[in-house]
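S.K.: Compute the structure for the input listed below.
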Amino acid sequence: MAHLLGMDSVSFTVGTRTLLEDVSIGVDDGMRVGVVGPNGAGKSTLLRLLARRQEPDSGRVTHAGGVRVGLLDQRDDLPAGTTVRDAVHGAVPDHTWARDARTRGVHEGLLGDLDLEADVARLSGGQRRRVALAGLLVADHDVLMLDEPTNHLDVEGVAWLAEHLADRYGGGRSAGQGALVVVTHDRWFLDAVCTRMWEVTGSRHGDTRGGTVLPYEGGYAAYVLARAERARQASVTAEKRDNLLRKELAWLRRGAPARTSKPRFRLDAAAALIADEPPPRDSLELARMATARLGKQVLDVEDVTVTVPVHGDVAEQDGAVPDGGPRERVLLDDVTWRLGPGDRFGLVGVNGAGKTTLLRLLTGEVTPRSGRVRRGKTVVVATLSQDVTELDELGDLRAVEVVERERRTTAVGGKEVTASQLVERLGFARERAQTLVRDLSGGERRRLQLLRLLVGEPNVLLLDEPTNDLDTDTLAAVEDLLDGWPGTLVVVSHDRYLLERVCDRQYALLGDGGVRDLPGGVEQYLELRRAARSAPAGGASSSAAPGGRAASAAPSAGPSATPDPADGAAPQPSQAEVRAARKEVARIERRLQRISEQEARVHAEMAAVATDHTAVQRLDADLRALAAEREQLEEEWLLAAEVAG
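M.R.: As a prediction, the model looks like this:
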């Protein structure tokens, strides 16, 4: 592959902290690189250095002759007074870019709901982000660098972008296709797009050495496996070093001989072992704290209609207002949705469909125009908002003081833990625990707010885009926490990886005022959206642009709703059938686990009697029988799981 650009022994320091030290990496034609690492490790800095937007303190950044580099920065630099058309295409005439299929695809995927003559200054932050991304995608760059491109994109937009980039920088084409480097915390996106990973380790607190970049082959899943193997090997090496160090120290403690010049080589060897001890990886532990008891009734949304005011030309464009009527749009239209104890629901939907409004309805912040929301007597609700604005009024407090205001000590695993201990377990070093809230990074603020909510011992947790600003290690810790969450959970997110990991069922807001059950999960939602876009204009399945009222490809339904027979969907199973199916799923999973254990034992026996032909034949027959039973059980599991949801 042709070399496009790279770093040679690059170091970069911010203040007194060395972010990158002696880093040497390269980008070749055809590479699709995903960049991950802790918040503040230097991922964005790495991209800016590679793109020559910043100069390194030492070392050099090299570009092949004539290479064209495009960078999507997290900072918005679209000037006011620029139209969407000019920001994307500049002075290129419409007839020139409109005949290019790739450019038309970018318009459909990112700009379908925007007026090309609109001033970018009047757009929302998410819309401006999409305009900047579209401008890069329609240009002809040899190397494209994207810093958090999935921010402000919904599930559908993330899926479109992944398909576009995988086709543009892969798709089986030969050399000359260019290269992609992307920083993102969206793990599904990393697996769908990237063929190799860079981990930016960052400099650790108390360590004088700077961070580095560790390369891994494969997407995110392969990276996780490779990192686990690297950690295992490091653990083995550390254990050997510790054993050797204990021997050396024991020898040095033997008294007078250790103080003479004769054993100097022993002293030097012990000093070298101590000096070579690597710093531990930053740890993060989200504690499983006590949860208030839930009764049988949790949250019931009954026949609820919610409207929001619409101002100016938007109302007229959306068709949300009849002539002379009040300027308002219906977000939820006669919706019934019930949440029981232990339910774990994920919410997806087009931007502006009302996902956040639905969460605020559950908390009581939004009053419905009609219908009601019934709450159980023991319900304690906690909400993690998108922007963590709740911490703004606490900006003059230190991180540990924020938790202390809620509770000075908390029961964790049957033990009393202080606020300072909790904050430290959450990944805040002691000096960061004393940092003012207003000086914390976005990821640190989100972690702190989550801990603040958990010490209040809620039994209903509402998470609105919880993955914003969190690195992949923190996300894994959050998912581990939510895996064991005993209460009721509702998650609004565009992160498919998170939804599929922590939620048992997904629901969609398609912009038609309803809440639709998605037995097929996120993939079913994407199919519905594709069907809505391909339906004839004015048909029953037509869908408006984000922010407008739309009719979905099928009627919406809550957990207790019955689908319209015209929808063509199968009738919803009864609660008794669902309970029976869940028991059957549990039974089959237990049997499958036993089969796995039996197969392991048979394989071990076969290895022990490998020279006994008769015994091997008998054991092979046992294996075939177990495999046949496994196949039958897996088919039964699929049928039961479809009913159980």
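
S.K.: contacts, neighbours, all on C-alpha from now
M.R.: Fine.

S.K.: Give me the buried positions along stretch 385-393.
M.R.: 385, 386, 387, 388, 391 (16 or more other Cα atoms under 10 Å).

S.K.: Give me the contacts around it.
M.R.: The contact list for stretch 385-393 (Cα atoms under 8 Å, 6 or more residues apart in numbering) reads 437, 438, 445, 446, 449, 463, 464, 465, 466, 468.

S.K.: how does it look with 6 Å?
M.R.: Stretch 385-393 has contacts (Cα atoms under 6 Å, 6 or more residues apart in numbering) with 464, 465.

S.K.: Same check on stretch 27-44?
M.R.: The contact list for stretch 27-44 (Cα under 6 Å, 6+ apart) reads 1-6, 19, 178-183, 194-202, 471.

S.K.: structure for this one too, so we can compare:
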Amino acid sequence: MNYLSVENIAKAYGARKLFEGVSFGLAEGEKAALVARNGSGKTTLLRLLAGIEAPDTGRVTFRKGIRVEFLSQEPDLDPERSIIESVLAAENPMSKALIQYEEALENMEDTEAYQRAFDAMDRLKAWDFEGQVRTVLGKLGLHQVKQKIKSLSGGQKKRVALAKILISSPDLLILDEPTNHLDLDMIEWLETFLSQKSITLLMVTHDRYFLESVCDTILELEDAKLYRHPGNYSKFLERKAERQEVEATNVDKARNLMRKELEWIRRQPKARGTKSKARIDAFDDIKKEATKDLREDQLQLNIKMTRLGSKILEVHKLKKSYVDKQLIENFNYVFKKGEKIGIAGANGSGKSTLLRMLTGLEEPSGGKIIIGETVQFGFYTQTGLELKEDKRVIDVVKDIAEYIPREGKGGDLSATQLLDRFLFDGDKQYTYVSKLSGGERRRLFLCTVLMANPNFLILDEPTNDLDILTLNVLEDFLMQFPGCVLVVTHDRYFMDKICDHLFAFEGEGQIKDFPGNYSEYRVAQVEEAAQRKLRNESMVKTKAKAVEKPKEKTKLTYAERLEFEALEAEIEDLETRRETLASQLEAAATDADKIMELSSQLEAIQSELEEKEMRWLELSEYAE
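M.R.: Below is the predicted model of the structure:
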């Protein structure tokens, strides 16, 4: 059953053509993602589908009777409403009943109002709906449901809008960058939620794990045309490579034909007949195909980094707290050359605060930060995107430097050459900042950060609004970057590809230095939680047995007493060995074989330790 039909639509702004002849459909239960370069018209296409803008030609048709909801990058919410009022703004009886019930809970002395609200919930069978609302709000970190929209940050507003759409359960979801402003736990939950078979989805996202695990169709917008790729992100990469190979063959054929046609057209007299004109028109088509550039633009940067000394950055007993919250407590770390560290944690846990303290933009509550004399930070921040709207792209870069040094031969790199490598080619360099898309602005700002020739990059959410091509080339650059990299990002794919290890903000001011990437950290978390659960269950069973069964003896035998005393020493020894192995594992962060060996030893010791602890508990019941 087709939910959406798009027929031959086109859109242009003046001389700038975004797309033309675009046609596709979306079936019930299908989950499609739209991918394209920044500035290609992804958001515009979604706005056309949502009816906010009209196409220049063509038409968009939805199946009669279905409900469609659109999540924009800048949602329009009533600032005077509360969070709970906003997410339940849909005109349906259950939403109204739930709002009345929430109000009654706050005014329990009015027993009649409470009873009416309770009866309405019962009559409409709205209790499951209430549970769904609380789950969605909780998973998206929206706990203060009475808070007014006008007091929220931009990221919180985006989450409110997302919650509203998910709770309203439309037939078709159209989402523009739904993972922006979500922390990693929220993204993983949303991934699971949207994977439900009953959901029909069209979204723009650059989260490649999302594309891999949720989507069954990829729609690629390139050179004003739309290509449909059945399958997930992996299948899309395979099919795109196949298409480019075919196109390359066609271009070779066209170039050969073009050479022959060029010889013919040069031989013709100025006055040409009808047949000759038709051939000239055909030549123009051949020329267009033959001169097509099939090369993927690449962000090839061989900038010469400022020398980094042996002393880089040291953090000793670092603390940061506010009146009601402890963000960082006794954090210690000494940075080493070439380290690439990711930072993971919930929104509001202190990730960006740590970056600001390291760069001197914010004072710690305690501890010391020692910066080496040769360290030159390049700080990419969310608040740093304050580019002057009336400036041209080339002037923005030239304001920082006309040239930057480059490794090897070939001389310095000019501002024009650098911009070209950052995918700002030709006329794009003379475009005003006011005309750039969000992703193009971020790419330009990243260019200005690197133009200062840093040797320690600190990146706060650099992946927001960047297209997949830019993400790929940025990743390649960072992997080759010889200096230090410290990055906060919600892009799990990016973090897995770039980072050697993580600073994991685990709450209550605790930061764990984990020797591995984000996916490995999540696996370790799951295993640790499973072990805790087993230990707790074992403790409960042991205590239950002690309560249920009367003690058949009142004291230990001589042999059991010797065993009991020996167990105390053995447990202490095992705990010491466990700590030693953990330290060795941390030190072996770059040696994969060593990590596997030490992990195996650590697992065996943990298992033996748990066994002996249980035996000690059993014997302790009878020890005097």
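
S.K.: circling back to that earlier point, any of the contacts of stretch 27-44 of structure 1 buried? List them.
M.R.: Buried subset of these (neighbour count, 16+ other Cα under 10 Å): 4-6, 19, 178-183, 194-202, 471.

S.K.: Filter those residues down to just the ones in strands.
M.R.: 4-6, 19, 179-183, 196-200 (DSSP state E).

S.K.: nearest to residue 266 of structure 1, of the residues you listed?
M.R.: residue 19 (35.6 Å; Cα to Cα).

S.K.: Give me the aligned partner of the closest one over in structure 2.
M.R.: Using TM-score structural alignment, the partner of residue 19 of structure 1 in structure 2 is residue 18.

S.K.: Residue 485 of structure 1 too?
M.R.: So, by TM-score structural alignment, residue 485 of structure 1 is matched to residue 481.

S.K.: Give the closest residue to that match in space, chain neighbours not counted.
M.R.: In this structure, residue 481 of structure 2 finds its nearest non-sequential neighbour in residue 338, 7.8 Å apart by Cα to Cα, 6 or more residues apart in numbering.

S.K.: next one: residue 623 of structure 1
M.R.: Residue 623 of structure 1 sits nearest to residue 599 (Cα to Cα, 6+ apart), 6.5 Å away.

S.K.: before we move on, what about residue 273 of structure 1?
M.R.: Nearest-residue entry for residue 273 of structure 1: residue 245, 6.5 Å, with adjacent residues in sequence omitted and distances by Cα to Cα, 6+ apart.

S.K.: aligned partner of the one you found in structure 2?
M.R.: Aligned partner of residue 245 of structure 1 by TM-score structural alignment: residue 258.

S.K.: Does the match of residue 19 of structure 1 touch residue 12 like I think?
M.R.: Yes - counting by Cα atoms under 6 Å, residue 18 of structure 2 touches residue 12, with 5.4 Å between them.

S.K.: which strands and helices sit next to the helix or strand where residue 605 of structure 1 lies?
M.R.: Residue 605 of structure 1 belongs to helix 575-608 when assigned by DSSP states H and E. In terms of contacts (3 or more Cα pairs under 6 Å, 6 or more residues apart in numbering; DSSP states H and E), helix 575-608 of structure 1 is packed against helix 613-644.

S.K.: wait, what's in contact with the residue nearest the centre of structure 2?
M.R.: The centre of structure 2 sits closest to residue 491, judged by Cα atoms, centre = their mean, with a distance of 2.6 Å. Residues near residue 491 of structure 2 by Cα under 6 Å, 6+ apart: none.
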